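Enquirer: Got a predicted structure here, sequence first:
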Amino acid sequence: MAKRGKKYQDSIKLIDRTKAYDLDEGVDLVLETAKAKFDETVELHVKLGVDSRHADQQVRGAMVLPHGTGKSLKVVVFAKGDKVAEAEAAGADYVGGEDLVAKIQTENWFDFDVAVATPDMMGVVGKIGRLLGPKGLMPNPKSGTVTFDVADAIKDIKAGKVEYRVDKANIIHSPVGKVSFGKEKLSENINALMGAIIKAKPSSSKGKYLKSVSISSTMGPGIKLNSAKFSTEA
């Protein structure tokens, strides 16, 4: 494992690894240990007591964070007819159909962060599913990216919508803002996202749902949070 730099080593000394911090303390520590010269992203990591191999224990969804993510996202929209003009008027970065699919296939073009598609375009978009899927870019009705209401979808994405889903290790990783947001905005974003994750608990999930919750900045160490403070479960 690569040796960590001096700033990281100094940051580690500020954290009690045996302790689960309350949210306010945890966010204070994230801000104190974010020592990079750029505005670091703060990420939330939530390990869940589910088995993501089972379809009925998948946890995924999307929500607009109260204060956004601090990142401006490029949106591509697959649409036709009057939906093309609607998407362009709503601020989509790229709009098209077969032409964009061909561009992705032939040029390996992925100059976008989120893909939105109208339902009548999914047959066309399906042709590049194996290219979009592994990159997490495939439009999906559950995350609100397959819809005829393209204007609202674009507005939400630009306002700071995040998608959350469990990975193979049953962990959700999601950005919750930038260090420059400060304590109050970061705490509100984290509380909002945790509320959505708790609400998304599958009925088939047994036992402890929130196994662990931690936050970290891009270059900083992980800080464990007291998961009981978020949950109403016993």
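Expert: Right, received. Where do you want to start?

Enquirer: okay, CA-based contacts and neighbour counts for the rest of this
Expert: Fine.

Enquirer: This protein: strands as residue ranges?
Expert: 41-48, 60-64, 75-78, 94-96, 114-117, 161-165, 171-178, 210-217, 223-225 (DSSP state E).

Enquirer: mind putting those strands in TSV, distance to Ser204 and mean neighbour count included?
Expert: As requested, the strands of the chain are exported to TSV (distance: least, Cα to Cα, whole Å; neighbours: other Cα atoms under 10 Å):
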stretch	distance to Ser204	mean neighbour count
strand 41-48	13	22
strand 60-64	15	18
strand 75-78	35	25
strand 94-96	40	19
strand 114-117	30	26
strand 161-165	17	20
strand 171-178	17	23
strand 210-217	14	22
strand 223-225	25	23
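
Enquirer: got another, please set it beside the one above:
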Amino acid sequence: MKRGKKYVEAAKSYDKSAQFETAEAIAQVKKNATAKFDETIEAHIRTGCDGRHAEQQIRGAVVLPHGTGKAVKVLVFAKGAKADEATAAGADFVGADELIPRIQNDGWLDFDVVVATPDMMGVVGRLGRVLGPKGLMPNPKAGTVTMDVTKAVNDIKAGKIEYRLDKTNIIHVLIGKASFTEEQLADNFQTLMDAINKAKPSSLKGQYIKSISLAPTMGPGVKVNVAKVAQ
């Protein structure tokens, strides 16, 4: 892949093979964000888990103390009083069965997170082939299948993010924007790592967190010293 001039210059400015303390890594990754837009900063966490085993599947959610810097559109599947509750909480879209053809046939996906009350999961299940591959399927572990729709919507709007293993046993998750202060990014990163450390599968043998890198949308990544942030 051919890299842009700014990417190449940023990559030359530090030792890409070195592992940095969190504060140093964040300072460097902010320097690497040289695009004309406010780049997203992501953490890429390589684990020693084997996601083929159900007991080693990691999935959960955490509210970042300084939010994500992104405006998040929330769709809630609910009926009656719960639908009213979702609307009052600030959900962008609220509905039930009538939304199925719009998503299934018209390809409507103008939302970032889907929440559903448990009684609506039979309906939402019909959208599995559409929502599943895009990571939008509601899940109890992520707090998106719940009767407390007010809390779910409030948490998501406040900066709740979901983390999960991909097929290569890596967790990819955003921790904020390049415009955030170093302290805000450090707080968000530590909050994320605390949650992932707690999610360590009891059946796992060997090293849990193998490597961590932080990277802006358009710039090179920076390795974080695993020993200081992983338990």
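Expert: Sure thing, it's come through. Please read these numbers as outputs of a predicted model, since none were measured by experiment.

Enquirer: out of the strands of the first structure, nearest to Tyr21 of the first structure?
Expert: strand 223-225 (4.6 Å; Cα to Cα).

Enquirer: which strands and helices sit next to the closest one?
Expert: Helices and strands touching strand 223-225 of the first structure, by 3 or more Cα pairs under 8 Å, 6 or more residues apart in numbering; DSSP states H and E, are helix 23-33, strand 210-217.

Enquirer: hmm, 6 Å instead?
Expert: Packing partners of strand 223-225 of the first structure (3 or more Cα pairs under 6 Å, 6 or more residues apart in numbering; DSSP states H and E): strand 210-217.

Enquirer: Other residues contacting the strand it packs on?
Expert: Strand 210-217 of the first structure has contacts (Cα atoms under 6 Å, 6 or more residues apart in numbering) with 40-49, 222-225, 227.

Enquirer: try stretch 46-65 of the first structure
Expert: The list of residues contacting stretch 46-65 of the first structure from outside it, by Cα under 6 Å, 6+ apart, reads 143, 160-166, 170-172, 189, 202, 205, 208-213.

Enquirer: Quick check: the aligned residue for Val76 of the second structure in the first structure?
Expert: Alignment note (TM-score structural alignment): Val76 of the second structure maps to Val77 of the first structure.

Enquirer: Val95 is in contact with that match, correct?
Expert: Yes: at 4.8 Å, Val77 of the first structure and Val95 qualify as touching, with contact defined as Cα atoms under 6 Å.

Enquirer: What segments of the second structure are helices?
Expert: Taking DSSP state H, the helices of the second structure run over residues 5-12, 22-32, 80-89, 99-104, 121-124, 128-131, 149-158, 182-198, 226-229.

Enquirer: Out of those, which is closest to Asp112 of the second structure?
Expert: Taking Cα to Cα, helix 149-158 is the member of the helices of the second structure nearest to Asp112 of the second structure, at 9.9 Å.

Enquirer: Distance from that closest one to the middle of the chain?
Expert: 15 Å (Cα atoms, centre = their mean, to the nearest Å).

Enquirer: with the first structure superposed, average distance for it?
Expert: Comparing helix 149-158 of the second structure with its match in the first structure after superposition yields a mean distance of 0.3 Å (mean Cα distance after the TM-score superposition for the first structure).

Enquirer: Buried residues of that helix, list them for me.
Expert: By 16 or more other Cα atoms under 10 Å, the buried positions in helix 149-158 of the second structure come out as 149-150, 152-153, 155-158.

Enquirer: packing partners for it?
Expert: Using 3+ Cα pairs under 6 Å, 6+ apart, helix 149-158 of the second structure sits against helix 80-89.
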